[in-house]
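[1] I would like the atomic coordinates for the input below:
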Amino acid sequence: MQQRSPHACPIALTIAGSDSGGGAGIQADLKAFSALGVYGASVIAALTAQNTREVRAIQDVPPEFIRSQIQTVFDDLAIGAVKIGMLSQPAVIAVVAEELRRYQARNIVLDPVMVAKSGDKLLAEAAVVSLRTELLPLASILTPNLPEAAVLLDCEEPTCRDDMIRAAQALLEFGPKAVLLKGGHLQGQDSADLLCTAEQLLWLPARRIATRNTHGTGCTLSSAIAAELAKGVSVQAAVETAKAYISAAIEAADRLEIGSGHGPVHHFHRWW
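    Model prediction:
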């Protein structure tokens, strides 16, 4: 792995699925990296045929080709942070974990995409187990929403702040250095997230924004955190900057008018 000079552009890598509609996955990650002044590289773990209304087809990428992508990127680029999105197969999870350990990857942001907006589980139980044992111990920060936390912990979904505290602390036991538990599924006007480490509990409040255009919100938040970590800032500072960025991107989402379903957030709200 190349070392970055003090004057080089920070680089972040996303390992995730491709969204042909451009709102989530690899496409959202690269947009967020660019918007925050970070060069983005990518490893595509799955292909999807989707738009703002539906996912029509999914094509998995063979694990050994994913390995080749990771090796090729790390052999040439000075990767300052890694964002991991949905990895649907245990074999893929094992390959990603193995290569990240081999290259001693740092600043790993794990967004455990496991539950669809419909409430359906996206990962088989074997993949969930692999995620817990292989990737959570490598994560600098884990960024689940409440349904995903429930799947990881095999428990009921948190319904209040006290539940969130207990869930975040339980997730730390799997090995991530920090957990950002997203509270958007709670009821009420507030949409507070909880940053939990071994040393602190920090509530990050945000008002709930009325829009249907929230496709890619979780992908964008986690990749924004990775972008900030690639710049060398602390986890708390990265989370606070990323929260401000995604809140503004959601607030500006209705200006885009993309598609007829759940449109994307506005990654480039500061420039367009």
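[2] Going by C-alpha atoms from here, please, whenever you check contacts or count neighbours.
    OK.
[3] Show me what the top strand by length along the chain is packed against.
    In the chain, with assignment by DSSP state E, the single longest strand is strand 39-50. Applying 3 or more Cα pairs under 8 Å, 6 or more residues apart in numbering; DSSP states H and E, one finds that strand 39-50 makes contact with strand 11-19, helix 25-35, strand 55-60, helix 63-74.
[4] Just put the ones you listed in JSON lines and tack on distance to Pro112 and mean neighbour count.
    Formatted as JSON lines, the helices and strands packed on strand 39-50 follow (distance: least, Cα to Cα, whole Å; neighbours: other Cα atoms under 10 Å):
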{"stretch": "strand 11-19", "distance to Pro112": "10", "mean neighbour count": "26"}
{"stretch": "helix 25-35", "distance to Pro112": "12", "mean neighbour count": "26"}
{"stretch": "strand 55-60", "distance to Pro112": "17", "mean neighbour count": "12"}
{"stretch": "helix 63-74", "distance to Pro112": "18", "mean neighbour count": "17"}
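[5] I'd like the ones you listed laid out as a markdown table, including distance to Cys155.
    Converted to a markdown table, the helices and strands packed on strand 39-50 look like this (distance: least, Cα to Cα, whole Å):
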| stretch | distance to Cys155 |
| --- | --- |
| strand 11-19 | 26 |
| helix 25-35 | 27 |
| strand 55-60 | 28 |
| helix 63-74 | 30 |
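[6] run this one through as well so I can compare:
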Amino acid sequence: MRTSHPLWPAPFPILIPEPRGYDMVAKALTIAGSDSGGGAGIQADLKAFSAMGVYGASVVTAVTAQNTKAVTAIHPIPDDIVAAQIKTVLDDIQIDVVKIGMLGTPSLIAAVADALAGYAGPVVLDPVMVAKSGDTLLADSAIDALKSILFARATLLTPNLPEALKLVGEGSTQAQAKALLDLGVGAVLMKGGHADGEICTDLFVSRTGTQDFSALRVNTRNTHGTGCSYSSAIAAGLARGMALSDAVGHAHTWLHQAILHADELHVGQGHGPVHHFHALWK
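    The predicted structure follows:
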């Protein structure tokens, strides 16, 4: 079954259902690289969690020297330290969802999978490959490891169109999504931001149906961290007990508003960040 979602005219916020007692806060863990400019990676993930009312824990996989114009250096964190961060967090904190972002090498991908072996909750996997500036963040040698080791663990995979091309080759968006499902992921969100046209459409494909999420394209260069923020907002919805398609729709609405308000921030001279707290900062 395929359904389409209308363009989003309504402003954010939208009420999120509260599945637990008022004395408990949903908790999410992000496993990703750090962005010293604050617009993407761990920093964007934690901002998205906070904007959604979710407590965020973090595991740093790499430290980048990065701003709105370029990534000038990347320092990978040793695999054993990444694994130790994951295990230490999970030993103490009841994590409701895990979001995975930048993983640079096959050995790190394997270490993360091993560290998550005992975790039974949902996982949102954002296959971060290239920064907004064009700098490569995932080595080609790691792509096969990502597909063979982590895809089967992913509740949702969130590739943009260039990432989908690298993962499964050419084809229609629907065909690429099916190929990704065949590799073992639970569902796929094909992000359409790199396509042409005044309407930007994201395609959500699960094993039970397909749904379009569309919005008018925003004329701004300040879109740094959109992928990280989007996947983290979806993860936050899952942490708070939303069904997967509802979490995607809620995050889509929030991100569209974050892009609409991005020019208000005036951060940097290149591709600035989206406005994570557009509904909170007045």
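[7] Let me see the TM-score of these two.
    After superposition, the two chains reach a TM-score (TM-score structural alignment, normalised by the length of the first structure) of 0.93; 262 aligned residues with a Cα RMSD of 1.4 Å.
[8] Out of the helices and strands packed on strand 39-50 of the first structure, the one nearest Thr214 of the first structure is which?
    helix 25-35 (11.7 Å; Cα to Cα).
[9] all strands in the second structure, in order from the N-terminus.
    Under DSSP E, the second structure gives strands at 2-5, 27-35, 55-66, 71-76, 97-100, 123-125, 156-157, 188-190, 199-205, 210-216.
[10] Select, out of the helices and strands packed on strand 39-50 of the first structure, the one closest to Ser260 of the first structure.
    Across those, Ser260 of the first structure has its closest neighbour in strand 55-60 (14.0 Å, Cα to Cα).
[11] residues in the second structure aligned with the closest one?
    The aligned range for strand 55-60 of the first structure in the second structure is 71-76, by TM-score structural alignment.
[12] so how far is that stretch off the chain centroid?
    Its chain's average C-alpha position is 20 Å from that of stretch 71-76 of the second structure, according to Cα atoms, centre = their mean, to the nearest Å.
[13] cool, stretch 78-97 of the first structure as well?
    11 Å.
[14] In the second structure, point out the residues matching it.
    The aligned range for stretch 78-97 of the first structure is 94-113, by TM-score structural alignment.
[15] Leu181 of the first structure contacts Ser191, correct?
    No: counting by Cα atoms under 8 Å, Leu181 of the first structure sits too far from Ser191 to count as a contact (11.1 Å).
[16] Please identify which of the two sits among more neighbours.
    Each of Leu181 of the first structure and Ser191 had its neighbours counted (other Cα atoms under 10 Å), and the higher figure belongs to Leu181 (25 against 17).
[17] The second structure: which residue goes with the more buried one?
    Checking TM-score structural alignment: Leu181 of the first structure goes with Met190.
[18] Without its sequence neighbours, what residue ends up closest to Pro63 of the first structure?
    Val92 (5.0 Å; Cα to Cα, 6 or more residues apart in numbering).
[19] quick one: the one you found and Val43 of the first structure, what's the gap?
    12 Å (Cα to Cα, to the nearest Å).
[20] tell me, what's touching the two both at once?
    Common neighbours of Val92 of the first structure and Val43 (criterion: Cα atoms under 8 Å, 6 or more residues apart in numbering): Ile66.
[21] So what touches the longest helix seen in the second structure?
    Counting by DSSP state H, the longest helix found in the second structure is helix 244-260. Helix 244-260 of the second structure is contacted from outside by 8, 11-14, 204, 213, 215, 218, 220, 222-223, 226, 229-230, 233-238, 274-278, using Cα under 8 Å, 6+ apart.
[22] For the buried ones among those, write the corresponding ChimeraX selection.
    Of those, the buried ones can be selected in ChimeraX as follows, counting by 16 or more other Cα atoms under 10 Å:
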select :8,12,204,213,215,218,222,223,226,229,230,233,234,235,236,237,238,274,275,276,277,278
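[23] Take the contacts of helix 244-260 of the second structure and keep only those in helices.
    Going by DSSP H, the helices hold 226, 229-230, 233-238 from the contacts of helix 244-260 of the second structure.
[24] from those residues, which is closest to Leu116 of the second structure?
    Ranked by distance to Leu116 of the second structure (Cα to Cα), those are led by Ala235 at 16.2 Å.
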